[in-house]
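Asker: Got a predicted structure plus its sequence, pasted below:
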Amino acid sequence: MASSDDISAETPPARPAHRSGVTRRTLLAAGATTAVGIAVATPALASSRPSPKLPDEVFALGVASGDPLPEAVVIWTRLAPDPLRLDGTGGMPPETFPVDWEIAEDELFQKVVHRGTWPATADDAHSVHVDVRGLRAGREYYYRFRAGGQISPAGRTRTAPVPGSRPARVRFATASCQRFTDGYYTAYQDMLRYDPDLVFHLGDYFYEKDNGAGPVGRQHLPIGECMTLPDYRVRIAQVRMDPDMLAIHASAPFVVTFDDHEVSGNYAGDIPETGQGADATVEEFRLRKAAAYKSYWEHMPLRSAQRPSGSDMQVYRRLYWGKLATFTILDTRQYRSNQVTDADSPEAYDPSRTILGAQQERWLLKHLKHTGASWDVLAQQVPFFADPDIGHPEDKWDGYRAARENILRGMAANPNCHPVVLSGDIHKHRAADLKRDFSDPASKTLGVEFTTTSISSSSRIGVDEKVTAKFDPVPETPHLRFAGNGRGYVTVELTPGQLRADFRAVTTILSTSSPSSTVASFVSDPVRPGLRRA
């Protein structure tokens, strides 16, 4: 079986004006009326065995897909008729239940290409992670599940192009930071209209702390800070049940990585930083991480290679979109040295300190040395560019300057490396040039970085959500080309000769729907790296 690190890709069929069958209209209608994603006709799934009796509404958490390869994609669901039950069982009996699945070339499931059965066990919270193999490259597929006579909503996904091919384009969106209590996830409604091939979620999918009822009355469950496996299961399930989350997960494959709040705010390796349990021993914190990582894997469309082993979970990995783009997904949280107290201190330049860990850094540098794709996309959590004015710079790459220098040196050494860094975390839009030396404006521009604002997270509700845009905002950091406020996400379209990024923002997260707009657009190209306003 090939791994994601072995796969290249190929040209998908030309994109029609809208994808066949399921349109943006049906996706939006399904998210608004049924809260399950895609509304399609669902004739009975074939099943050769009688199903055990299950509670009603076992597919309350919907469906999802992720990590597409040319011949494979992961499809996911979880049996949970009562996802917010505080014991973390989702309201399921402790037995193992067979779950039938099928994947088809059409939304009516008249052209089923593969089907099978997955044992949903209580140990994995009755989650289902099917790594469907034997698919055709660069194709759109539809999938669904059946258990106990109940049929799940249908999901739509696609495979990566044929290895070695040069696709005409790929379109993706980036998202980050979605505290449930701060407001509604209205940005995902706009993202559905964009109809991305992929969605990169860069961390803080949920928040472990409980900040009380928010401005729209959304209250975290369980009440209090998450510490145990049932706690984390309920908190992440609460986010998964949101109608806009159900709809966007059902519409496109996700590529996910976690940041800090999926475990503990600003933690570093085995060191908790803030909140309850900040004085925990290493062993106590590892037990908490093990619970958090297990729950995260149970609720995400990830392969068995990402299944955690205790307090270790390898989420760094690589996917390919033919010769057009390489997607390297990084983990800047699990292997890092502890944060310094001041990002300008000599300690921040200490070469023994790391943000990726030695093994992951070597793996990344080896790729940068040999890459030949049109674009090298690094999907990771915290801003890479230098900016002492962003909050808590010691928690970003600014606090790990020797480690950042290693990566910049690796990028600069290969003239065929065309880096595009994706980041989140700071709840603000940012666009930056990647300079060989951030302290020297005249130094070579190696690539570009796009930092997405939050989906909902905001420290000052009603103030931070105001949409603002400043271009070339700070003379002291000329590589920073755009700074924006508001809630939203970033879209990126890559072709062999050009990149285009649009920074999207919604008007409000205090209503279940919102107008949206593009507040800034930039282009770049491999020959002339650097941002130009579109």
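Answerer: Yes, it's here. Residues are numbered from 1 along each chain as shown.
Asker: Please count neighbours and contacts with C-alpha atoms only from this point.
Answerer: Will do.
Asker: Name the residues of stretch 488-502 that come out as buried.
Answerer: 488-496, 498-502 (16 or more other Cα atoms under 10 Å).
Asker: just stretch 103-111 next, same as before
Answerer: Buried residues in stretch 103-111, counted by 16+ other Cα under 10 Å: 103-109.
Asker: Assign a three-state SS to residue 110, would you?
Answerer: What DSSP: H, G, I helix; E, B strand; the rest coil gives for residue 110 is coil.
Asker: how about JSON lines for the buried residues of stretch 103-111, with distance to residue 415 added?
Answerer: Formatted as JSON lines, the buried residues of stretch 103-111 follow (distance: Cα to Cα, whole Å):
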{"residue": "103", "distance to residue 415": "42"}
{"residue": "104", "distance to residue 415": "42"}
{"residue": "105", "distance to residue 415": "40"}
{"residue": "106", "distance to residue 415": "43"}
{"residue": "107", "distance to residue 415": "44"}
{"residue": "108", "distance to residue 415": "47"}
{"residue": "109", "distance to residue 415": "47"}
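Asker: want to compare, so here's the second one:
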Amino acid sequence: MTPARTGMSSSGTAAHSPEMRAAAAHLGRRRFLTVTGAAAALAFAVNLPTAGTASAAELDASKIKSDPFTLGVGSGDPQPASVLLWTRLAPSPYQADSGLPRARVSVRWEVSHDERFTRVVRRGTTTAHPEFDHSVHVEVPGLDADRFYFYRFRAGKWISPVGRTRTAPARSANIGELKLAAVSCQAYHDGYFTAYKHLAAEDLDVVIHLGDYLYEYAVTAVGGARNYTDRRLPAHYNRETITLEDYRLRYGLYKSDPDLMAAHGAHPFIVTWDDHETENNYADETPENDVPPEEFLLRRAAAYRAYWENQPLRAPQQPDGPDMQLYRRLHFGRLAQFDILDTRQYRSNQAYGDGWQVPGPESEDPTRTLTGETQERWLLNGWKQSRATWNLLPQQVTFAQRRDVPGENFKLSMDSWDGYPASRQRILDGAQAAGLDNLMVLTGDVHVGYGFDLKADFNDPASRTVGTEVVATSIASGKDGADKPASWENQTTANPHMKFYNGRRGYVTVTLGKQQARADFKTVSAVTTPGAPLSTAGSFVTEAGDPGLKPV
């Protein structure tokens, strides 16, 4: 969709930004009139107090009448001595109050060496605050590095499902292998999350979610393409998410999916967002449609708040109004360094009105940025200090050049790094300056699986290969897809550095070793019907010190 990007300065930054950000950061109940062009008045009821400031009463957990762990459990961002555990109390996740009064609830947690909890190593009590929609984020310290643990929660008589997580190896550990899965783009209304059922059964160290965990679009009573015959969803899902209540309800819908719950319960996740967790194709403070920037910042504050509440994220990622530092760095021994990017919150406005366009002076302006100056500096400085064999860059949008047709009359996607070539070149130059031998970019967004060689000069196919890019297809977005999408022949011909292209749904696993990394693109035959089998559409390796994808 093409945004009507108005009310902006020439640099792509909303006028009076500090004032608007301050208002959004301290907003109470707020009402405004225009939502994606609709003329009807709408209550933008967003309360964002700090936990405990609302003086909520305490609810005796023994009085909770039905299971509050309907959204399962999760863990994330493994570190050598700690894990982050997550759950959210929601006896009725499809209701605005999740079936609980606005009261604090005491929640107990346990971490054990074994699934039966006969060897508990850590336990404690935390509080589920109504201000955070009764979500729980527990950072458990004092654990052994590089090992798996089991965990669970209790509220009154209710016991959560058991989750499995792991700690990272010590920074100096000389480990031999790490296996991860990369996932992205899970539009509930486009189909079942069958791929997650298969992913839950994989032997993995960690799952990386590359964005579009949630979609803001309406979901019909029959679940869109899921076409339920045995149930009906409440009418409030059949509208676009705008308010904090809307986003919270949408997470209740998504996270109640049994396959998604199984994946979270089986593996720790590292998450980052793209656009749909807030609104399609937004850029920093610029909304998709003709909405005043100050109004969009209120929506962004609501979306960021709900995202943090519903993801296994640590305290430094807690948002401040419409701002949230999601970029961060994780290590798995000396084998891998992960620099997780946010290419949505700080970017310059998309050139030429967004979409696929002929590149020109606007898109090629050297001042344009996809990461923002601060995040770019953080990334390049971190690479200078890296001693890892593999440097992985989990981020959102396609990094390699991607021409739509062969020849000179091609277009590029202005929403991807192709719309910010100077920003991309600074990243590649920084990797070279840091002496990175094994750069691997992990990408989502485009609802297809790609494998790219990253070139020193994308306009010269004979130029040096400086890294690889692995693009994870969608979990459900785009419905069933096809092995060869309509653009397959044009894109594979126009981009000789493209080594793989498949349009089915699924995920990609990456196995990192000291000598090579292997990528397996795994797909399901359908998502509009449940239970589809899993197959491997393609497998590639890249050798340490010799970048480039080679088919297995």
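Answerer: Perfect, I can see it now. Being a predicted model, the structure only gives us computed values, none of them experimental.
Asker: Now for the buried residues of stretch 103-111 of structure 1: which two are most distant?
Answerer: Farthest-apart pair in the buried residues of stretch 103-111 of structure 1 is 103 and 108; separation 10.7 Å (Cα to Cα).
Asker: Doesn't residue 411 of structure 1 belong to a helix?
Answerer: Yes: the assignment for residue 411 of structure 1 by three-state DSSP puts it in a helix.
Asker: Measure how buried the equivalent of residue 415 of structure 2 over in structure 1 is and give me the count.
Answerer: If you follow residue 415 of structure 2 across to structure 1 using TM-score structural alignment, you land on residue 395. Around residue 395 of structure 1 there are 24 other residues, counting by other Cα atoms under 10 Å.
Asker: and the gap between the residue lying closest to residue 395 of structure 1 once chain neighbours are set aside and residue 143 of structure 1?
Answerer: Excluding the flanking residues, the one nearest residue 395 of structure 1 by Cα to Cα, 6 or more residues apart in numbering is residue 339, at 6.0 Å. With the distance defined as Cα to Cα, to the nearest Å, residue 339 of structure 1 ends up 43 Å from residue 143 of structure 1.
Asker: What about the buried residues of stretch 488-502 of structure 1, which are in strands?
Answerer: Among these, the members found in strands (DSSP state E) are 488-494, 499-502.
Asker: thinking again about what came up before, between residue 339 and residue 143 of structure 1, which is the more surrounded one?
Answerer: residue 143 (27 against 24).
Asker: Would you agree that one falls within a helix?
Answerer: No: counting by three-state DSSP, residue 143 of structure 1 is not part of a helix but strand.
Asker: if I line the two up, what does it land on in structure 2?
Answerer: Taking TM-score structural alignment, residue 143 of structure 1 has residue 151 as its aligned residue in structure 2.
Asker: again, but for residue 337 of structure 1
Answerer: In structure 2, residue 337 of structure 1 lands on residue 348 (TM-score structural alignment).
Asker: Go ahead and confirm its match touches residue 368.
Answerer: Yes: using Cα atoms under 8 Å, residue 348 of structure 2 is in contact with residue 368, at 5.8 Å.
Asker: Please tell me how far residue 446 of structure 1 sits from residue 471 of structure 1.
Answerer: Residue 446 of structure 1 sits 20 Å away from residue 471 of structure 1, going by Cα to Cα.
Asker: and these two? which has more neighbours close in?
Answerer: Per other Cα under 10 Å, whichever of residue 446 of structure 1 and residue 471 has more neighbours is residue 446, with 23 against 14.
Asker: counterpart of that one in structure 2?
Answerer: Matched to structure 2 by TM-score structural alignment, residue 446 of structure 1 sits across from residue 466.
Asker: Wait, a strand at its match?
Answerer: Yes: counting by three-state DSSP, residue 466 of structure 2 is located in a strand.
Asker: OK, contacts around it?
Answerer: 437, 439, 453-456, 547-548 (Cα atoms under 8 Å, 6 or more residues apart in numbering).
Asker: Kindly report the same for residue 232 of structure 1.
Answerer: When the contact criterion is Cα under 8 Å, 6+ apart, the partners of residue 232 of structure 1 are 208, 226, 291-292, 295.
Asker: So which of these are in strands?
Answerer: Judged by DSSP E, strands contain none of the contacts of residue 232 of structure 1.
Asker: which one of those residues sits closest to residue 233 of structure 1?
Answerer: Closest approach to residue 233 of structure 1 among the contacts of residue 232 of structure 1 (Cα to Cα): residue 295, at 5.4 Å.
Asker: Once you drop chain neighbours, what's closest to the closest one?
Answerer: residue 233 (5.4 Å).
Asker: Determine the number of other residues adjacent to the counterpart of residue 107 of structure 2 in structure 1.
Answerer: Aligned by TM-score structural alignment, residue 107 of structure 2 pairs with residue 99 of structure 1. When counting by other Cα under 10 Å, one arrives at 25 neighbours for residue 99 of structure 1.
Asker: Just confirm residue 99 of structure 1 is within a strand.
Answerer: Yes: assessed with three-state DSSP, residue 99 of structure 1 lies in a strand.
Asker: That one is in contact with residue 117, isn't it?
Answerer: Yes: counting by Cα under 8 Å, a contact exists between residue 99 of structure 1 and residue 117, whose distance comes to 5.4 Å.
Asker: Just give me the match in structure 2 for residue 127 of structure 1.
Answerer: Alignment note: residue 127 of structure 1 maps to residue 135 in structure 2; criterion TM-score structural alignment.
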